[in-house]
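>>> pasting a predicted model and its sequence here:
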Amino acid sequence: MPLSFHKMHANGDDFVVVDARNSANPVTSALARRMGDRHRGIGFNQLAVVLDCEDADARLMFWNTDGSTLDVCGSATRGAADRLMRESNSTSITLRTNRGLLTCQRTSNGKISVSMGPPMFGWSDVPLAHEMDTLVLPLDGGPSACSMGNPHCTYFVDDLTAIDIAAIGPALETHPLFPLRTNVHFVQIIDRKHIRLRIWERWGGIP
């Protein structure tokens, strides 16, 4: 059966959006795996399905490339929000996700911002393999962990150019401490208003 979709990206973080409003959700775990295959499918970091919703403009359901689901994806949310705003000729919409209701707005420069809500710092929210302090993980470099609806491991570094992300990222993503794998962030603080950031994406590598 033919399936319409939109392939989009946000700074290299690529995703697929399937609009399933007014119809049954066509995406299954098996189909998500097939679509996520970069050699024989479409390829994406995350897949977002747009569904009907009674208490928001739409509901979003998210899939990883391995066929598992996640609560939210910021980049895919912005992509879906952009299309829905263009459709309704509006500058603000609310989307329902497993993370809760997310308010999306078009900024003065035409970009989309999403209020993702506060991070969750509980070890079981991330989740981590067992109870521990998420502020300083028992890993080299003492990174921190949190969840924004998906797991994040964050290192604060003095010189971002000295970090070999392609070498470090895969081992951290699949470390036993993270049963659902993790996104890995490397942050260099420039001043109180600016940072430099590089990311190793869970399932996707360097965007």
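Done, it's in.
>>> CA atoms for contacts and neighbours, from now on please.
Fine.
>>> once you drop chain neighbours, what's closest to residue 156?
Leaving aside its chain neighbours, residue 156 sits nearest to residue 187 (4.8 Å; criterion: Cα to Cα, 6 or more residues apart in numbering).
>>> the helix or strand hosting that neighbour: which residues count as buried?
Following DSSP states H and E, one finds residue 187 within strand 183-191. Buried residues in strand 183-191, defined by neighbour count with 16 or more other Cα atoms under 10 Å: 183, 184, 185, 186, 187, 188.
>>> state the distance from the third one to residue 75.
Relative to residue 75, residue 185 is positioned 15 Å away (Cα to Cα, to the nearest Å).
>>> repeat for residue 65
Counting by Cα to Cα - residue 65 and residue 75 are separated by 15 Å.
>>> please give me every residue in contact with the residue nearest the centre of the chain.
Central residue of the chain (Cα atoms, centre = their mean): residue 73, 3.0 Å from the mean position. By Cα atoms under 8 Å, 6 or more residues apart in numbering, the residues touching residue 73 are 46, 62, 149, 150.
>>> same check, this time on residue 6
By Cα under 8 Å, 6+ apart, the contact set of residue 6 is 16, 17, 18.
>>> included below, for side-by-side comparison, is a second structure:
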Amino acid sequence: MHGLGNDFVVIDARTAALPGAMTAAIARALADRRTGIGCDQLILLEPSEAQDFRVRFFNADGSEAGACGNGSRAVALLHGTPATVETGGGPIALEPLEAGARVDMGAARFDWEAIPLAYPMDTARMPVGWETLEGPMAVNVGNPHVVFFVDDALAVELERLGPVIEHDPLFPERVNVNVASLAGPDHLHLRVWERGAGLTRACGTGACATAVAAIRRGLVRSPVRVTLPGGDLVIAWEPSGTIVMSGPAATSFRGTFAWDDYAAGAAT
């Protein structure tokens, strides 16, 4: 499945358990675009005692993320009816729409411990910078983000600076890097370097974090249209409220694979 070109391998293990545990190595092997199925993220659906079901998100490097906005819309479309699901970043509400979905991503968090950062600082305008990228806002929307507002998001060398910021010791759990430019009173252009996946055509949590940051700084009003390389998302948020994201999702194809092939390959 994909959301605006951000693509996923979705494995539904809600009624039939996997032959073995999903590990970072197996997720990485499945995500490999040359020797596996290929994806930005692997999504695993499992039973949940607390919610309708559980959703786990694995990045292409095998690391597990607490949230994935585009992936959540894909799950909503696959499930077919409204649901509240358990994620590593907390429960979220899904509602399928025609050719897409609406997702309540929960509340944004701004405390430095919640991002998390390595030491205390003001997350509304962080007193740090990397070359021309300075004074970002940090937001946790189920996973950690820093948001930089620039004159032209396309002009930023995100392929080079993204991994430097992602792996900076300031971010003990690494971080997603967003660069955005203002396109109108309710419109942003955005590019994202995604933690564990790299430069991506779209990032739903990045769009959420960036819209929230722009609203907090008074740059735009809600709802916000966020234009990414893969297309548009609409983000609605009011202070003290939850973040609601709307946008498309689609099924690319369905298939099967032999678990032992990937488990054996991951073991070696």
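Structure's in. What do you need? As the structure is a prediction and not an experimental result, all values here were calculated from the model.
>>> where does the TM-score land?
Comparison of the two superposed chains (TM-score structural alignment, normalised by the length of the first structure) gives a TM-score of 0.84, and 194 aligned residues with a Cα RMSD of 1.9 Å.
>>> just to revisit the earlier point, how about the residue nearest to the centre of the first structure, what's its match in the second structure?
Mapped onto the second structure by TM-score structural alignment, residue 73 of the first structure lines up with residue 68.
>>> any buried residues in the biggest helix by length in the first structure, and which?
Secondary structure of the first structure per DSSP state H: the longest helix is helix 74-88. For helix 74-88 of the first structure, the neighbour count (16+ other Cα under 10 Å) marks 74, 75, 76, 77, 78, 79, 80, 81, 82, 84, 85 as buried.
>>> list the helices and strands the helix or strand that it is followed by packs on?
Next along the chain after helix 74-88 of the first structure, taking DSSP H and E as the criterion, comes strand 92-97. Strand 92-97 of the first structure is packed against strand 58-63, helix 74-88, strand 100-106, with contacts defined by 3 or more Cα pairs under 8 Å, 6 or more residues apart in numbering; DSSP states H and E.
>>> from residue 54 of the second structure, how far out is the aligned residue in the second structure for residue 185 of the first structure?
Alignment note: residue 185 of the first structure maps to residue 178 in the second structure; criterion TM-score structural alignment. Relative to residue 54 of the second structure, residue 178 of the second structure is positioned 27 Å away (Cα to Cα).
>>> can I get the buried residues of strand 183-191 of the first structure in a markdown table including distance to residue 115 of the first structure?
Output for the buried residues of strand 183-191 of the first structure, formatted as a markdown table (distance: Cα to Cα, whole Å):
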| residue | distance to residue 115 of the first structure |
| --- | --- |
| 183 | 19 |
| 184 | 21 |
| 185 | 20 |
| 186 | 22 |
| 187 | 21 |
| 188 | 23 |
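>>> which stretches of the first structure form helices?
For the first structure, the helices defined by DSSP H cover 29-36, 74-88, 165-173.
>>> as a markdown table, the ones you listed with distance to residue 120 of the first structure would be great.
Listed next are those as a markdown table, based on distance: least, Cα to Cα, whole Å:
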| stretch | distance to residue 120 of the first structure |
| --- | --- |
| helix 29-36 | 26 |
| helix 74-88 | 15 |
| helix 165-173 | 19 |
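>>> what's the closest of these to residue 98 of the first structure?
When the helices of the first structure are compared by Cα to Cα, helix 74-88 sits nearest residue 98 of the first structure, at 12.1 Å.
>>> report the angle between that closest one and strand 92-97.
If you take axes from the mean of the first three to the mean of the last three Cα atoms, to 10 degrees, helix 74-88 of the first structure sits at 130 degrees to strand 92-97.
>>> ok, so of the buried residues of strand 183-191 of the first structure, who is nearest residue 96 of the first structure?
residue 183 (22.7 Å).
>>> quick one: that closest one and residue 202 touch, right?
Yes: between residue 183 of the first structure and residue 202 there is a contact under Cα atoms under 8 Å: 4.7 Å.
>>> give me the common contacts of those two.
residue 173.
>>> residues contacting the aligned residue in the second structure for residue 30 of the first structure?
Using TM-score structural alignment, the equivalent of residue 30 of the first structure in the second structure is residue 25. By Cα under 8 Å, 6+ apart, the residues touching residue 25 of the second structure are 62, 266, 267.
>>> A helix includes the second one, no?
So the one you mean is residue 266 of the second structure. Yes: looking at residue 266 of the second structure with DSSP: H, G, I helix; E, B strand; the rest coil, it is inside a helix.
>>> how close does it get to residue 39 of the second structure?
Distance, residue 266 of the second structure to residue 39 of the second structure, by Cα to Cα: 17 Å.
>>> the more surrounded of those two?
Neighbour count, other Cα atoms under 10 Å: between residue 266 of the second structure and residue 39, residue 39 has more, with 23 against 16.
>>> need the contact list for the residue mapped onto the more buried one from the first structure.
Aligning on TM-score structural alignment places residue 39 of the second structure opposite residue 44 in the first structure. Counting by Cα under 8 Å, 6+ apart, residue 44 of the first structure touches 14, 15, 16, 35, 36, 37, 38, 65, 204.
>>> many thanks, I have nothing further to ask.
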